[in-house]
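In: Requesting a structural model of the entry that follows:
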Amino acid sequence: MDDGSCGHSNYDYLAEVGEGAYGKVYKAREIAGKQRLVAVKKLNLPGDPESGIPAFMVREVALLRKIEYFNHPNIVKLFDVSACVRNQSLDLTLVFEYIDQDLTSYISCTKNELSRENIKDVMRQLLKGLDFLHSNMLVHRDLKPDNILVSSRGEVKIADFGLARIYTYHIALTPCVVTLWYRAPEVLLHSGYMSSVDVWSAGCIFAELFLLRPLFRGFTEAQQLKKIFEVIGLPSEEDWPKESPIRYSSTWGPAGMARPGTQLLPSLGMQENNLLFECLTFKPSNRISACRALTHPFLAEF
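Out: Below is the predicted model of the structure:
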């Protein structure tokens, strides 16, 4: 198929497998060398090419190059990057290892339920990837099933670093990060945040592996907050972020935060319920880290 690339292509494009705001993703095969299957992400930016590559794309490539050196098994591998000008627009091409499916497809293909050991394996790999990112001062900021890849061999890899950032303690950045259903309360409250936003998202994904559907399905930020507080309870006014422009109100949800040991989901056993509770803790500084989550009894016994 015609990939619309400029200049000589090193890949045989087999199928279009995804489309985003700035371009498309193709399944392709290397023409020479190892002839590996790859995922080619082609981004097209109309306008004046002399203005250069947008900052968010430079950031994604720079972060991928930074983490590529470590070759972590739970982070998608970047093989190649190229840029060129075509028809007064800028084309940027990223070539990644090809992974069979994302976690959304993996969950949707499940007929009844995922086994406890299967869930444990997925979460352990996901948290290992997160721990690696956070140890290297990176916060993903858009962790969701669509951005987690699962190979036919059961390898779990974090992908799509378009919103990722190098962080310092308590980042004050745009609140327009993380897909709504996986967005932490501090982001919804337009408060400062840190790497714990990724752990909240991982907690939402953890619940989804049991439920086979998203845990919090709001369609506005206010509705999303209410759905969260229906499950974890309403925090005290003292724990409400002081810098948040959204005012504290008892109408947000049932009074009283859930305490350790509270059954957040009726189908969960004691250990998995406790880990979910630790991931979905309202106050970011009290939320479990990816590193500590890996030593949690539910995962440590794996």
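
In: Please make it C-alpha for all contacts and neighbour counts, starting now.
Out: OK.

In: so how far is residue 278 from residue 264?
Out: Look at residue 264 and residue 278: by Cα to Cα, to the nearest Å, they are 11 Å apart.

In: go on, residue 14?
Out: Relative to residue 278, and taking Cα to Cα, residue 14 is found at 43 Å.

In: that's a strand at residue 209, yeah?
Out: No - secondary structure of residue 209 (DSSP: H, G, I helix; E, B strand; the rest coil): helix, not part of a strand.

In: right, and the helix or strand after the helix or strand harbouring residue 104?
Out: Residue 104 belongs to helix 103-108 when assigned by DSSP states H and E. Using DSSP H and E, the next helix or strand after helix 103-108 towards the C-terminus is helix 116-135.

In: can you tell me which residues contact residue 210?
Out: With contact taken as Cα atoms under 8 Å, 6 or more residues apart in numbering, residue 210 is in contact with 113, 114, 119.

In: now residue 115
Out: Residue 115 touches nothing, counting by Cα under 8 Å, 6+ apart.

In: Against residue 210, how distant is it?
Out: 9 Å.

In: same check, this time on residue 142
Out: Using Cα to Cα, we find residue 142 at a distance of 21 Å from residue 210.

In: Now the second one, please; I'll put the structures next to each other:
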Amino acid sequence: MEEKAEKVWTCRRVLQTSKREKESKHGPLIRAVTEQIVDIYSNCSGEYSYSTKLNPKRTLTWPCQGVHNGGLDNADHNFICHVGEKITNSENNCVYELIENLGQGSFGQVLKCSTEGSPNVAMKIAKNKPAYFTQGCIEAKHLKWLNTAYDPEAHHIVKMLDCFVFKKHLCIVFELLSMNLFEFLKWNNYKGATMAIIQIVTRQLLKALHCMRAACLIHCDLKPENVMVVSLEPMRVKLIDFGSACSDDMKAHSYIQSRFYRSPEILLGVPYSSAIDLWSLGCICAELHLGLPVWPGQCEYDQLRLITKLLGLPPTEMLAMGNKSKRYFKREATQSCDALEAVAAQSKQLQELTSAVQVDTISTQASTVASQPEDSGGEAETGKATPSLSWRLKTCEEYEQEANKKLTMSKRSWKFTCLEELVKDVPEEMRSCFLEFVSGLFQMDPKKRWSAKQALLHPFVKDDVPLEDPVACTSGMCQPIDANAPSSTTGTPASSPHGSACSTAFSQARQQAMLRSPWHLNSPGSGSECFASQASGDEWRTRSLSEGSRRGSARSDSDANSGADEKALRSREPTLWKMTRGVGSATSQSSTFREALGLRESGPVVASGTQEILGMAGSFHGGYPRRPRRHRH
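Out: Below is the predicted model:
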């Protein structure tokens, strides 16, 4: 039996060896015939010709069924794109060939494109709807202002290379960057970054925010997905996605920021300033250290619950001012402890010195004092106790009963109860410095929160190079930004760094410069200002729809306003939207658009020094704005 089994195994080995020899003999031939099949057919027949134009084009947009815009747009009003399709700027005849899809959201889609003689770029194609078109024009206007008045490389702001209308869609072309900070954390298995990387990234983002404050702009959507990594050695990042940005004197929306990075003043409905971006930056710093968001709230109530658990209640003035405070907090009348103790001591003393009748009188007096109004501010003067109003966060049961909905609470919240516990894993030599820095950014009161310049002066991010204020040049008039430095080693601001972030003179000079600039979007034959500067524009009351879907439904709170319907948007659609639908050729419409935006006619402003895509990040699709849904295990 053993001999038979050995013979069988020997036969099998011989057959397998002969099979491998045949494969190795004919393998190169089969591969050559497959790869060079076009050349073989051309050599066999001179009449044979092959063209890639006949190949079926891979679709980059889903769903891909044409519904709107003569079959060019799908049901979501997105332009249906295919690999190899060419999008042309008819004004300067610049052709962009589509390569791949980099991301898609509620605003539209972002695609990687190639241009002749220039590095690859990222093109943001907005949806063919008035709200998205309007918001895209605002983003282009803000980027034009930032790229013109300031150095985008020195201030770490993305470059806008071109802007035009194609098939009724607004197309904005940016420099092509690599992965964002969220993808960087994902690539690092959500383990967090080193203190050196956190210092570099934070310093560069502070410079970007410092530049935006000089330009009187608020980003309103600072988060890891909107911070792109340019290079790893040295570490360089850039701030992107200005679709939600607004000016200091024209705050369009009250429902802004992704929930994980939403500031207390937005949650409470308090008038906001550039301080909201500093709060978001503090959340990014904490996330870079922890690897995951520090406050992963599932709704606004849950977000406030997590914030107050770590930082305590907001100031009474903020709660009294917020138009959404009573939605999440409850106001109760409580008597001052000092006043009650004073009344008790006085009553005890009088009981020892008087008769029973006098005791009854004193008890009546004490009950009368305890019911006094709050005019005296709760002070114990002459034995009078006054009730004071205090706020507390509603319990889950109270909120569910009043809101008439079931709460979804975060199941992955941290167990921290103070900021000291948050930084306990930081190396000892950096712990106190990092704690002091994040404490300055996590001030509940926006008046006490650090400004970008104050944060840049802190030792945690302070560079050896002295800080120079960005200067906005408006028609030969340069006005440096005015900011206060920290007044002590703890970094406490000497005065309010926000609110009136820019001086009145500078704000007026900027408005006058913009009125003289070609960035007006005036209606034909009208003398009105650009729609971004109209103080009474009704379109600014509509909800911003140009922002992508937030991770974990971060912007899908049921208590948020749903915005105006399509009919209302149509009635308030901007002049620029109507211009693209007017009677006339596409060339004249595009020319009018570019002339209105002040874009130069000699072609796209493509930077020759654009950095190549990171080789180590080849597994990522990369690109400009990506909003992937975050999955945590």
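
In: After superposition, what's the TM-score, could you say?
Out: The TM-score (TM-score structural alignment, normalised by the length of structure 1) is 0.87; 284 aligned residues with a Cα RMSD of 2.4 Å.

In: just to revisit the earlier point, look at residue 14 and residue 278 of structure 1 and report which has more neighbours.
Out: residue 278 (20 against 14; other Cα atoms under 10 Å).

In: Identify the single longest strand in structure 2, thanks.
Out: strand 94-105 (DSSP state E).

In: what packs against that one?
Out: strand 86-89, strand 108-115 (3 or more Cα pairs under 8 Å, 6 or more residues apart in numbering; DSSP states H and E).

In: how far apart are the longest one and its match in structure 1?
Out: Compared with structure 1 after fitting, strand 108-115 of structure 2 deviates on average by 1.4 Å (mean Cα distance after the TM-score superposition for structure 1).

In: Starting from that strand, tell me the next helix or strand along the chain.
Out: That would be, after strand 108-115 of structure 2 and using DSSP H and E, strand 118-126.

In: Which residues belonging to the very next helix or strand once past that next one are considered buried?
Out: Next in sequence after strand 118-126 of structure 2, counting helices and strands by DSSP H and E, comes helix 130-149. Neighbour-count burial for helix 130-149 of structure 2, counted by 16 or more other Cα atoms under 10 Å, picks out 130-144, 146-147, 149.

In: so helix 130-149 of structure 2 versus helix 195-214, what angle?
Out: Counting by axes from the mean of the first three to the mean of the last three Cα atoms, to 10 degrees, helix 130-149 of structure 2 points 100 degrees away from the direction of helix 195-214.

In: Can you check what angle separates helix 130-149 of structure 2 from strand 108-115?
Out: Using the same axes, to 10 degrees: helix 130-149 of structure 2 against strand 108-115 is 50 degrees.

In: For the alignment partner in structure 1 of residue 253 of structure 2, pull up the helix or strand it's in.
Out: When structure 1 is aligned by TM-score structural alignment, residue 253 of structure 2 is paired with residue 174. Using DSSP H and E, residue 174 of structure 1 sits in no helix or strand.

In: what's the helix or strand harbouring residue 279 of structure 2 aligned against in structure 1?
Out: In this assignment (DSSP H and E), residue 279 of structure 2 forms part of helix 275-290. Counting by TM-score structural alignment, helix 275-290 of structure 2 pairs with residues 196-211 of structure 1.

In: how big is the offset of the matching stretch relative to structure 2?
Out: Averaged out, stretch 196-211 of structure 1 is 0.3 Å away (mean Cα distance after the TM-score superposition for structure 1).

In: Many thanks, we can stop here.
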